[in-house]
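[1] The amino acid sequence is not available; the structure is as follows:
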């Protein structure tokens, strides 16, 4: 943040919104906000593009709140006037919280302006009651929004501002048909805004189909690095069986604050969380096998500092917006360069510094080299590294006396143990070190909303956890049975 950025007040934002933002320490705009606000507040359609963590939420949130409260010809009645569509539950909660914070001094007659979140994984009744009580701004995930709209609980005929946030993620998760149905339920006269960190061709096509001569705003030059220059990046070639030991040392680096650890599969996320808790770390997990209450509990504990390590699948990369995350650890190599950018974008936010560490197993080397080449990182062949490697301690500033434990085992932070996938058989107790038999499957990163969430992520393979399948035993026919046959 520099003094050259204009303030929200200077750009003509309502005093009530400016007051709320100032109290939250947000007086000056970021680049995407400075470029977006004048056009959005004038009612223009626009496409906003900026790196993750650079203020896209307020870039559409501030003009959205300003617009619906400044139109004297259409006073707010409690029927939805603004709709923000997001891909995941976590992002839904985050955006709702940000908008509610910016709107806390905005009133409609004798009531406060209301921001309601609508997402799957929760009971219908409280959300229906919230809509009936008055919802000026609705933030929701596609499946649940469409479901409530088709049931008649959500009326979209009065929408004057529509926002698609993280549009590329919604495309990746297969929400395009639902989004198109939602768009058809809104008036053609609405103002439309689309925001995304990346802008692939299908997103441009989508924008042309529902927007009116949109202005494409890029907050930085096309040659700018896709990752934050304030984030120091390290990559190490690590063996699967040594990764937890290695991570235990990394979590003891000097000056470490809140830390996020990313895995590709939800089973690995829970496994790593459990093992780190056994080693004394204050850790929680967020992944698709946990119910929504448990996920929200873990996120709240992470935000409040009750835990300082959060293990997550890529579901959390889009939804967690915490400015003071100091370290990101890729326990498993991301699927591609976009996943890498979104993961490490959890640190180095808002101009702060951060550290991103990627552990590359031998069978992940080709994927890592593809990511390295696409982003120009310059680390195509990471050094072979173990938990005892001297260069690890030196490069990351780990105390030389660090061990694999920091104290007694910590209690689990989840309210509910993860449910088993329907395809996974109950496992029997077995001695430590024995092999387990699993079914192969292609892991899928991310977990969208509620009932419509794809189940493929649960089909994580034993190879992803560094395990080998067990051999099947052949049963010998009983002698009696053989005798009878003869």
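    Happy to help now that I have it. Since we're looking at a predicted model, the values are computed, not measured.
[2] going forward, measure contacts between C-alpha atoms and count neighbours the same way
    Noted.
[3] doesn't residue 295 fall inside a strand?
    No. Residue 295 sits outside any strand when classified using DSSP: H, G, I helix; E, B strand; the rest coil, being helix.
[4] That one and residue 286 touch, don't they?
    Yes. Using CA atoms under 8 Å, residue 295 makes contact with residue 286 at a distance of 5.3 Å.
[5] Could you verify that residue 408 is part of a strand?
    No. Read with three-state DSSP, residue 408 is coil and lies in no strand.
[6] More neighbours: residue 295 and residue 286, which one.
    Taking other CA atoms under 10 Å, residue 295 and residue 286 do not tie; residue 286 has more neighbours (28 against 24).
[7] Next, find the distance separating residue 148 from residue 119.
    Taking CA to CA, to the nearest Å as the measure, residue 148 and residue 119 are separated by 10 Å.
[8] More neighbours: which of those two?
    Between residue 148 and residue 119, residue 119 has the larger neighbour count (other CA under 10 Å), namely 26 against 17.
[9] quick one: contacts for residue 165?
    84, 85, 86, 87, 194, 195, 196 (CA atoms under 8 Å, 6 or more residues apart in numbering).
[10] now that we have those residues, which one has the most neighbours?
    residue 87 (30 neighbours).
[11] wait, doesn't it sit right on residue 170?
    Yes. Counting by CA under 8 Å, residue 87 touches residue 170, with 5.1 Å between them.
[12] what's the neighbour count on residue 365?
    Counted with other CA under 10 Å, the neighbours of residue 365 add up to 17.
[13] That one: what secondary structure?
    Strictly by three-state DSSP, residue 365 counts as helix.
[14] Quickly note the distance from it to residue 330.
    Relative to residue 330, and taking CA to CA, residue 365 is found at 14 Å.
[15] And the strands in the stretch 251-400 of the chain?
    258-262, 283-286, 309-312, 325-330, 354-360, 383-384 (DSSP state E, counting those that start in this stretch).
[16] So which of the ones you listed is nearest residue 9?
    strand 325-330 (28.9 Å; CA to CA).
[17] Any idea how far that closest one is from the middle of the chain?
    Relative to the mean C-alpha coordinate of its chain, strand 325-330 is positioned 14 Å out (CA atoms, centre = their mean, to the nearest Å).
[18] Would you mind getting the angle between it and strand 258-262?
    Interaxial angle of strand 325-330 relative to strand 258-262 (axes from the mean of the first three to the mean of the last three CA atoms, to 10 degrees): 20 degrees.
[19] Identify the residues contacting strand 325-330?
    Contact partners of strand 325-330, identified using CA under 8 Å, 6+ apart, comprise 256-263, 343-344, 346-348, 353-359.
[20] and these, which are buried?
    257-263, 343-344, 346-348, 353-359 (16 or more other CA atoms under 10 Å).
[21] ok, now how distant is residue 53 from residue 181?
    Residue 53 is 30 Å from residue 181, where distance means CA to CA.
[22] Second structure follows, compare the two:
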């Protein structure tokens, strides 16, 4: 594997910008995809969420852009508004190095304001299929000069019924385009899309070793509980693990709303994210969560795809996901870019068959834990010793602490003044000045 981005063909100015954001070593998908894309090849890459896919296509695009040309040269199509905003922000901060402009187009924004920005002919446009086609029909967006096209989260496009719009957008771009397709899974309709619109694409598959398809740095477990005790169990888990940032997934908007209110009543700083919120409200909630002003984000699966939020240390499946694909995307909100994380699934007796199917699909027997993180006596899979992630010393992460407990050592408590990922200090979970409220733990309760 290349030791740095320079060996992959990335210019020094972009390397310096990446280093300033703490990105110094390429991930496997970046190592494999970047040289191919810089050579102008079409690429269809299957890679798990959280593996660095965005930089794998953004960096080659920026290397091949001609910023002074007065038309849009690259189009990145995403299934959700949140992902469009996220990719646009990441691209924009790197594009500034080469003086190239970037614009995000998605629903919920003022169309006239977007029109005015499109008059400046941004070099890179990132957007959702519906809003992109809307601008094409209005003749405010021309794709004739687009010679680099990215279809990101292609399987999610399929699930949401956007493939027809995606095909229309691709067909409107230059015949000499380079096409890049990234997807966590490759169902038949996605493979057929690649066959129709890509020229002898390089097929990349980065889905882990052997049959296990979840990220190794994520410690996964099941906590068995009664339906009536789920909320109480979740609160006990939050008190035990004391996460830096946690995401909790529910299968419906109603369940998410009810759980969020229960957590607030327990003095846990939480908020909710689902499809019925306005775009402005969704952006406000995500901003507060990214800034660690919220500790717990209760969400439906709208948040399971594409959101890359630094510092998410724990994921809790309040409801067992419908299938293995959604499980993978949910837990992929933690353990990103080589960091460690913890994913706990709450399961009732009725969930037994679904858990068994899930374990079969991901190739892993999930350990059973109690509500305080301890292993139960039921048989569990043998787990190889985890590697310290991100330069963290063994035992410094929640996952490492759990492994120590499993070995029969004394239960470790996070020391006062502990910091979040990357050494970022915060005033939660026993950190900060005397008298500061502890995020995520019901106030006024002794530990």
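    Yep, it's here. The structure displayed is predicted, hence computed values, not measured ones.
[23] Can you give me the TM-score here?
    Between these two chains, after superposing, the TM-score reads 0.82 (TM-score structural alignment, normalised by the length of the second structure); 390 aligned residues with a CA RMSD of 2.6 Å.
[24] before we move on, the earlier item: what's the closest of the strands of the stretch 251-400 of the first structure to residue 141 of the first structure?
    Minimum separation from residue 141 of the first structure across those (CA to CA) falls at strand 283-286, 18.1 Å.
[25] what's the average distance of the closest one to the second structure?
    The superposed strand 283-286 of the first structure is, by mean CA distance after the TM-score superposition for the first structure, a mean 1.2 Å from where its aligned residues fall in the second structure.
[26] which residues in the second structure does that strand align to?
    Aligned by TM-score structural alignment, strand 283-286 of the first structure falls on residues 270-273 of the second structure.
[27] Just the residues contacting that stretch, thanks.
    Under CA under 8 Å, 6+ apart, the answer for stretch 270-273 of the second structure is 256-257, 260, 263-264, 282, 285, 294-300, 302-303.
[28] who are the neighbours in contact with the aligned partner of residue 3 of the second structure in the first structure?
    Matched by TM-score structural alignment, residue 3 of the second structure corresponds to residue 6 in the first structure. Under the criterion of CA under 8 Å, 6+ apart, the neighbours of residue 6 of the first structure are 28, 29, 34.
[29] Repeat that for residue 370 of the second structure.
    Contacts were defined as CA under 8 Å, 6+ apart; by that measure residue 370 of the second structure touches 223, 224, 376.
[30] closest to residue 235 of the second structure among those residues?
    For those, the nearest to residue 235 of the second structure is residue 223 (12.6 Å; CA to CA).
[31] For residue 11 of the first structure, see how far away the equivalent of the closest one over in the first structure is.
    Taking TM-score structural alignment as the criterion, the aligned counterpart of residue 223 of the second structure in the first structure is residue 236. Per CA to CA, residue 236 of the first structure is found 46 Å from residue 11 of the first structure.
[32] More neighbours: these two, which one.
    residue 236 (18 against 14).
[33] Provide the secondary structure category for the more buried one.
    strand.
[34] mind listing what the aligned residue in the second structure for residue 406 of the first structure touches?
    Superposed on the second structure with TM-score structural alignment, residue 406 of the first structure falls opposite residue 442. By CA under 8 Å, 6+ apart, residue 442 of the second structure lies in contact with 239, 266, 267, 268.
[35] go again using 10 Å as the cut-off
    Residue 442 of the second structure is in contact with 235, 236, 238, 239, 263, 264, 265, 266, 267, 268, 269, counting by CA atoms under 10 Å, 6 or more residues apart in numbering.
[36] Residue 355 of the first structure now?
    With CA under 10 Å, 6+ apart, residue 355 of the first structure has these contacts: 230-234, 256, 259, 325-329, 344, 347-348, 396.
[37] if we go to the second structure, which of those are intact?
    When the contacts of residue 355 of the first structure are mapped onto the second structure and checked using both residues aligned by TM-score structural alignment, their matches' CA atoms under 10 Å, the preserved contacts are 230-234, 256, 259, 325-329, 344, 347-348.
[38] of those residues, closest to residue 210 of the first structure?
    Residue 210 of the first structure lies nearest to residue 344 out of those, by CA to CA, at 31.9 Å.
[39] Give me the distance between the counterpart of that closest one in the second structure and residue 249 of the second structure.
    Alignment note (TM-score structural alignment): residue 344 of the first structure maps to residue 331 of the second structure. Per CA to CA, residue 331 of the second structure is found 10 Å from residue 249 of the second structure.
[40] Which neighbours do the two have in common?
    With CA under 10 Å, 6+ apart as the test, residue 331 of the second structure and residue 249 both reach 304, 315, 316, 317, 345.
[41] Turn the residues you listed into a markdown table, including distance to residue 72 of the second structure.
    Below are those laid out as a markdown table (distance: CA to CA, whole Å):
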| residue | distance to residue 72 of the second structure |
| --- | --- |
| 304 | 30 |
| 315 | 38 |
| 316 | 41 |
| 317 | 41 |
| 345 | 44 |
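[42] any idea how far residue 185 of the first structure is from residue 112 of the first structure?
    27 Å.
[43] For the stretch 101-250 of the second structure, just list every one of the helices.
    Assigned helices in the stretch 101-250 of the second structure, in chain order: 111-118, 129-137, 154-159, 163-171, 188-197, 230-241 (criterion: DSSP state H, counting those that start in this stretch).
[44] Relative to the first structure, what is the average displacement of the third one?
    Its matched residues in the first structure lie on average 0.6 Å from helix 154-159 of the second structure after superposition (mean CA distance after the TM-score superposition for the first structure).
[45] so what corresponds to residue 188 of the first structure in the second structure?
    Aligned partner of residue 188 of the first structure by TM-score structural alignment: residue 175.
[46] Neighbours of the nearest residue to that match once chain neighbours are set aside, how many?
    In space, and not counting its chain neighbours, residue 175 of the second structure is closest to residue 147: 7.9 Å by CA to CA, 6 or more residues apart in numbering. Here the number of neighbours of residue 147 of the second structure (other CA under 10 Å) works out to 20.
[47] returning to that earlier point: can you name the two of the contacts of stretch 270-273 of the second structure that sit furthest apart?
    For these, and using CA to CA, no pair is farther apart than 264 and 302, which are 21.5 Å apart.
[48] Which single helix of the second structure contains the most residues?
    If you go by DSSP state H, the second structure has its longest helix at helix 81-95.
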